[in-house]
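Asks: no letters, just coordinates:
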């Protein structure tokens, strides 16, 4: 268990660093756009890599790399890749109802939670 935790932590640090560098690269290339181009780029790239990775690791019998590569690196790079993977998993199981619910709740409730967090902290700091 501790070895797996270390793999996730190391991968997460690498993934988060890669996310930061990708954001810097996008900003240097395109300036500081109003649209969050760096975030969407990372989300799309991370989701693509997650899809390719889970198939590759599964077919090659290398699933022991999941903690480091998928949860760690890609999880640190973008949690959206994990969100996309879980949505796809539900869809491939024919659970389109749960996939739709998962997508809707994830987006809506996360935005509402962010708004609540902002409101709470503004009230606390007022």
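Replies: Arrived safely. Keep in mind the model is a prediction, meaning the values are calculated, not measured.
Asks: C-alpha from now on. contacts and neighbour counts both.
Replies: OK.
Asks: and the nearest residue to residue 33 once chain neighbours are set aside, what element?
Replies: Excluding the flanking residues, the one nearest residue 33 by Cα to Cα, 6 or more residues apart in numbering is residue 27, at 7.8 Å. Per DSSP states H and E: residue 27 is located in helix 2-30.
Asks: what does residue 48 give?
Replies: helix 37-59.
Asks: what's in contact with that helix?
Replies: For helix 37-59, the external contacting residues (Cα atoms under 8 Å, 6 or more residues apart in numbering) are 19, 22-24, 26-27, 63, 65-66, 70, 74, 77-82, 84-85.
Asks: could you find the closest non-adjacent residue to the residue nearest the centre of the chain?
Replies: For the chain, residue 79 is the residue whose C-alpha lies nearest the centre (Cα atoms, centre = their mean; 1.4 Å). Spatially, and ignoring its direct neighbours in sequence, residue 79 is nearest to residue 43 (7.9 Å; Cα to Cα, 6+ apart).
Asks: ok, and here's another one to check against it:
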């Protein structure tokens, strides 16, 4: 039987998620997608992928059980947005901008994978070895 999450984890995820969602809302307000290319959402998802992949490089984050929940699940979970990405892609296709939609989908996928790779490269070899020893990539 699975244990319910500890209240501190729930609070950390909720507060972090609220902070991430508010930050994303701010970007959406400053850089609305409109009928053009959704640069704001693209930027949000690339930076979120990079930062989420970089989190395990920090021993402090790995060793404090609340920090991954607060920063990863919470802040970066609220910051990134698969649903908006999917909806904007659908809207572009529905509005007759299939080429733009395809460019958006492909650019997001490639850029996010490259961002994760860059985060790995920026992690120190010692941090990578420690993460592997903790079975982080299993």
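Replies: Ah, there it is. These numbers come from a predicted model, not from an experiment.
Asks: picking up where we left off before, what span of structure 2 is the following helix or strand past the helix holding residue 48 of structure 1 aligned with?
Replies: Following helix 37-59 of structure 1 in sequence order, the next helix or strand is helix 66 (DSSP H and E). Helix 66 of structure 1 corresponds to residues 68 in structure 2, going by TM-score structural alignment.
Asks: distance of the residue opposite residue 52 of structure 2 in structure 1 once aligned relative to residue 19 of structure 1?
Replies: Aligned counterpart of residue 52 of structure 2 in structure 1: residue 50 (TM-score structural alignment). Counting by Cα to Cα, to the nearest Å, the gap from residue 50 of structure 1 to residue 19 of structure 1 is 15 Å.
Asks: residues in contact with residue 13 of structure 2?
Replies: With Cα under 8 Å, 6+ apart, residue 13 of structure 2 has these contacts: 69, 70, 71, 73, 74, 75.
Asks: neighbours of the fourth one, how many?
Replies: It stands for residue 73 of structure 2. Residues lying near residue 73 of structure 2 (other Cα atoms under 10 Å) number 20.
Asks: how about it, nearest residue that isn't a chain neighbour?
Replies: Nearest to residue 73 of structure 2 is residue 13, by Cα to Cα, 6+ apart, at 6.1 Å.
Asks: what is the aligned counterpart of that neighbour in structure 1?
Replies: So residue 13 of structure 2 corresponds to residue 8, using TM-score structural alignment.
Asks: spit out the contact partners of the residue mapped onto residue 23 of structure 2 from structure 1.
Replies: Using TM-score structural alignment, the partner of residue 23 of structure 2 in structure 1 is residue 18. When the contact criterion is Cα under 8 Å, 6+ apart, the partners of residue 18 of structure 1 are residue 77.
Asks: ok, residue 18 of structure 1 to residue 36 of structure 1 distance?
Replies: 17 Å.
Asks: can you check residue 120 of structure 1 too?
Replies: Distance of residue 120 of structure 1 to residue 36 of structure 1, computed by Cα to Cα: 25 Å.
Asks: re the thing from before, what's the mean deviation for the helix holding residue 48 of structure 1 versus structure 2?
Replies: When structure 2 is superposed, helix 37-59 of structure 1 averages 1.6 Å from its matched positions, counting by mean Cα distance after the TM-score superposition for structure 1.
Asks: how many residues are close by the match of residue 52 of structure 2?
Replies: Other residues close to residue 50 of structure 1 by other Cα under 10 Å number 23.
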